[in-house]
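*Asks:* sharing a model that was predicted from the sequence below.
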Amino acid sequence: MSEIVLGVGASHSTLMNTHWHRVVHTERAEAFRDALDAARRRVALARPDVVVIVGSNHFRGLWLDLVPAFTVGVGEVVAMGEAGTPKGPQRTDPEFARALAADLVEAGTEVAISARLQIDHGQSHAIQYLLGDLGVPVVPLVVNVFARPLPTLARCVQLGENLAEAVRRIAGDRRVVVVASGGLSHRLPWPSDWADPQDDDEAFLVDAWTNGRGEWERYDRRRREIIVAARPTIFPEFDRAFLDDLAGGRLRRYASMTTDELEAVAGNGGQELRTWLVMAAALGFVPGTPLVYAPMPEWLTGMGVAVLDPSEGDQRSASPEPESRLDPLGGDR
């Protein structure tokens, strides 16, 4: 019987690679980088045989011609290598990936499969900073967080729970780490609804998302200019409350939010928090340990890193909750 031995949540941003020299909040940036390194050490200590990376795809491998809610890479996995992230074929475990996808479907989570999946920094940023030179095979699990209609947050929780059950049923004794890549709060300079672009830049991006397969180079320069020119929009109070709920083992409560409600409190980029919910659900929502929170306007994102260790969950769940906290969902806790 295989088992999940660790969960990690980590923000990503290619601007971390390309715009470090423009960072103003240096201490925050260094704290985030150091937290990634601390999380990488935790992954190494967990001695994984395979890492499931739950991440997004920024219209680099999946396009508007076909965007499944959930996609598992079951064969070749090729990283695009944009903005200094890893490039080329990645080490994989096709046998495990195929068994995982089959079991998820049997459990009622109909995932799509890809025998040749192209990933971007939504997955490869985690490979770069959390796996480094560990040489561990990866299984990408791509969640649609950008092309509405999005899978509900409740459906993402169910995916995580079914993921945990599937891992336990897979033959062998693999040690599995689940990594969530994305978030925290941020607003991206693209349409919240691809069918309703509001200006020329948004219309250009929708055109790229629709027609970019096989000819992305002709869109990439202007796309990058649009991203870099964006005005930062971060919601630190929401981010801190989210990490507080992670520490208390309370992330399940976010499953009741709608897509519009999440966008209102965390921005359209905050839809990536679906990946954290998948990971946390796969770990049984055990209380976790936030390693850092760094609001980085230079990178357009509230950057966070957290670790969920099931061997520590029972001890942490016994700790009392603070008497008062910001509640991003409204109402009493």
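*Replies:* Thanks, I have the structure now.

*Asks:* C-alpha from now on. contacts and neighbour counts both.
*Replies:* Noted.

*Asks:* just the helices in the stretch 201-333 of the chain please.
*Replies:* Secondary structure of the stretch 201-333 of the chain (DSSP state H, counting those that start in this stretch): helices at 217-228, 236-247, 259-266, 273-282, 310-317.

*Asks:* equivalent analysis for the stretch 51-200 of the chain, please.
*Replies:* Assigned helices in the stretch 51-200 of the chain, in chain order: 94-106, 121-126, 153-169, 200-211 (criterion: DSSP H, counting those that start in this stretch).

*Asks:* before we move on, back to that, nearest to Thr14 among the helices of the stretch 201-333 of the chain would be which one?
*Replies:* Closest to Thr14 of these is helix 217-228 (C-alpha to C-alpha; 10.4 Å).

*Asks:* residues in contact with that closest one: which ones?
*Replies:* 188-189, 201, 205, 208, 212 (C-alpha atoms under 8 Å, 6 or more residues apart in numbering).

*Asks:* reformat those residues as JSON lines; add neighbour count and distance to Arg240.
*Replies:* Formatted as JSON lines, those follow (neighbours: other C-alpha atoms under 10 Å; distance: C-alpha to C-alpha, whole Å):
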{"residue": "Leu188", "neighbour count": "19", "distance to Arg240": "20"}
{"residue": "Pro189", "neighbour count": "20", "distance to Arg240": "23"}
{"residue": "Asp201", "neighbour count": "16", "distance to Arg240": "32"}
{"residue": "Leu205", "neighbour count": "23", "distance to Arg240": "31"}
{"residue": "Ala208", "neighbour count": "22", "distance to Arg240": "34"}
{"residue": "Gly212", "neighbour count": "22", "distance to Arg240": "36"}
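
*Asks:* closest to Arg60 out of the residues you listed?
*Replies:* Each of the contacts of helix 217-228 was checked against Arg60 using C-alpha to C-alpha; the closest is Gly212, at 7.9 Å.

*Asks:* in addition, the following structure is provided for comparison:
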Amino acid sequence: MARITAGIAASHVPAIGVAFDNKRTSDPYWAPVFKGFDWVKEFEKDEKPDVIVLVYNDHASAFDLSMIPTFAIGCADEFAIADEGFGQRPLPPVPGHADLAAHIAQSVILDEFDLTVVNEMAVDHGLTVPLSLMFGEVDKWPVKVVPIAVNVVQFPPPTGNRCWSLGEAIARAVESFPEDLNVQIWGTGGMSHQLQGPRAGLINAQFDNAFLRDLVSDPQRLRLMKHIEYLRESGSEGIEMVMWLIMRGALGSNVEELHRFYHVPASNAAVGHIVLRPT
């Protein structure tokens, strides 16, 4: 049967994608960011996942303020690269795993989670930047992807507890899929950052590092953290970290931390990254 073998979290700062596409990864400013992902690139070569359930948020590419589902799953065989206003990133289209996605959708909806099924959508930097960081420059992606889009744009976003519970439901769905698949689940977004208003440029390294630590040592604290604490401590866009809790919830009670990285700044945001193994 299919099994979740690892959980990975990473920021998806759009400027990282610009630096990657323009071959600026060795520039003094960007080199520390990309070096922080050297470990996971080797890890992925060794692990050879078949499918990634990739949790991210759309940035007005597939959805906009006229319609934003709280949770949506992409069930297509392939996902085009979105044009976010400056043309498509020069990347191959992202291959989907429609059978696993449909199975997850059915299982999770019957598990009483209202999940929007999307059969055609383009994916933006929220999904493609983590792929570039983990796999580098490729002619075609070495894995298939099941995108899970989460609303962290329009209030109210889902609670951390609801995200955690969705992760548990996704794990049950994966484990009941009959095909023998090595599946990873990724949570993307964050860490602390604010893009507008008087606090634009806010970065809270203390909050970020406590969040990374407690993904392992005290996930219950994160599961129950209120929206207002994310907003106050990590900025208006720091709420994206609830998506990491979908990843963490899918791994079960106990995890082993394999790798951790944190760097400030990347553009006007903090970059966080962690790799976990369910035990």
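*Replies:* That came in fine, so what should we check first? Predicted model only: the values in this text are computed from it and were never measured.

*Asks:* kindly provide the TM-score of these chains.
*Replies:* After superposition, the two chains reach a TM-score (TM-score structural alignment, normalised by the length of the second structure) of 0.88; 268 aligned residues with a C-alpha RMSD of 2.4 Å.

*Asks:* circling back: would JSON lines of the helices of the stretch 201-333 of the first structure with distance to Pro151 of the first structure be doable?
*Replies:* Putting those into JSON lines (distance: least, C-alpha to C-alpha, whole Å) gives the following:
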{"stretch": "helix 217-228", "distance to Pro151 of the first structure": "25"}
{"stretch": "helix 236-247", "distance to Pro151 of the first structure": "20"}
{"stretch": "helix 259-266", "distance to Pro151 of the first structure": "9"}
{"stretch": "helix 273-282", "distance to Pro151 of the first structure": "9"}
{"stretch": "helix 310-317", "distance to Pro151 of the first structure": "27"}
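
*Asks:* show me the one of the ones you listed that comes nearest Ser124 of the first structure.
*Replies:* Ranking these by proximity to Ser124 of the first structure (C-alpha to C-alpha) places helix 273-282 first, at 14.4 Å.

*Asks:* distance check, Arg33 of the first structure against Gln128 of the first structure.
*Replies:* For Arg33 of the first structure, the distance to Gln128 of the first structure equals 12 Å [C-alpha to C-alpha, to the nearest Å].

*Asks:* neighbours of Pro14 of the second structure, how many?
*Replies:* Pro14 of the second structure: 15 surrounding residues under other C-alpha atoms under 10 Å.

*Asks:* please name the residues that touch it.
*Replies:* When contacts are counted by C-alpha under 8 Å, 6+ apart, Pro14 of the second structure is found next to 125-126, 129.

*Asks:* same question, Val51 of the second structure
*Replies:* Val51 of the second structure is in contact with 97, 143-146, 181-184, counting by C-alpha under 8 Å, 6+ apart.

*Asks:* and if you look at Leu131 of the first structure?
*Replies:* Leu131 of the first structure sits next to 40, 43-44 when contact means C-alpha under 8 Å, 6+ apart.

*Asks:* and Leu231 of the second structure, by the same measure?
*Replies:* By C-alpha under 8 Å, 6+ apart, the contact set of Leu231 of the second structure is 237-239.

*Asks:* just to revisit the earlier point, wait, which of the contacts of Val51 of the second structure is closest to Ala72 of the second structure?
*Replies:* Nearest member of those to Ala72 of the second structure, counting by C-alpha to C-alpha, is Val146, at 10.5 Å.

*Asks:* quick one: map that closest one onto the first structure.
*Replies:* By TM-score structural alignment, Val146 of the second structure lines up with Val139 in the first structure.

*Asks:* what number of residues lie near that match?
*Replies:* Neighbour number of Val139 of the first structure under other C-alpha under 10 Å is 28.

*Asks:* OK, contacts around it?
*Replies:* By C-alpha under 8 Å, 6+ apart, the neighbours of Val139 of the first structure are 50-53, 72-74, 92-93, 97.

*Asks:* what about it, distance to Leu246 of the first structure?
*Replies:* Separation of Val139 of the first structure from Leu246 of the first structure (C-alpha to C-alpha): 24 Å.

*Asks:* can you check Glu298 of the first structure too?
*Replies:* Separation of Glu298 of the first structure from Leu246 of the first structure (C-alpha to C-alpha) stands at 25 Å.

*Asks:* between these two, which one's more packed in?
*Replies:* With neighbours defined as other C-alpha under 10 Å, Glu298 of the first structure and Leu246 compare such that Leu246 has more, 24 against 19.

*Asks:* what does that one align to in the second structure?
*Replies:* Under the alignment by TM-score structural alignment, Leu246 of the first structure pairs with Leu215 in the second structure.

*Asks:* quick one, what contacts that match?
*Replies:* 222, 248.

*Asks:* re the thing from before, now for the contacts of Val139 of the first structure: which two are most distant?
*Replies:* Within the contacts of Val139 of the first structure, Val50 and Val72 form the most distant pair, 14.0 Å apart (C-alpha to C-alpha).

*Asks:* that older thread, inside strands: which ones of the contacts of Leu231 of the second structure?
*Replies:* Members of the contacts of Leu231 of the second structure lying in strands (criterion: DSSP state E): none.

*Asks:* and those residues, which is closest to Cys163 of the second structure?
*Replies:* Of all the contacts of Leu231 of the second structure, Cys163 of the second structure sits closest to Ile239, with 12.0 Å by C-alpha to C-alpha.

*Asks:* how many other residues sit next to the residue lying closest to the closest one once chain neighbours are set aside?
*Replies:* Nearest-residue entry for Ile239 of the second structure: Tyr230, 5.5 Å, with adjacent residues in sequence omitted and distances by C-alpha to C-alpha, 6 or more residues apart in numbering. When neighbours are defined as other C-alpha under 10 Å, Tyr230 of the second structure has 19 of them.

*Asks:* correct me if wrong: Tyr230 of the second structure contacts Arg223.
*Replies:* No - using C-alpha atoms under 8 Å, Tyr230 of the second structure makes no contact with Arg223, being 12.0 Å away.
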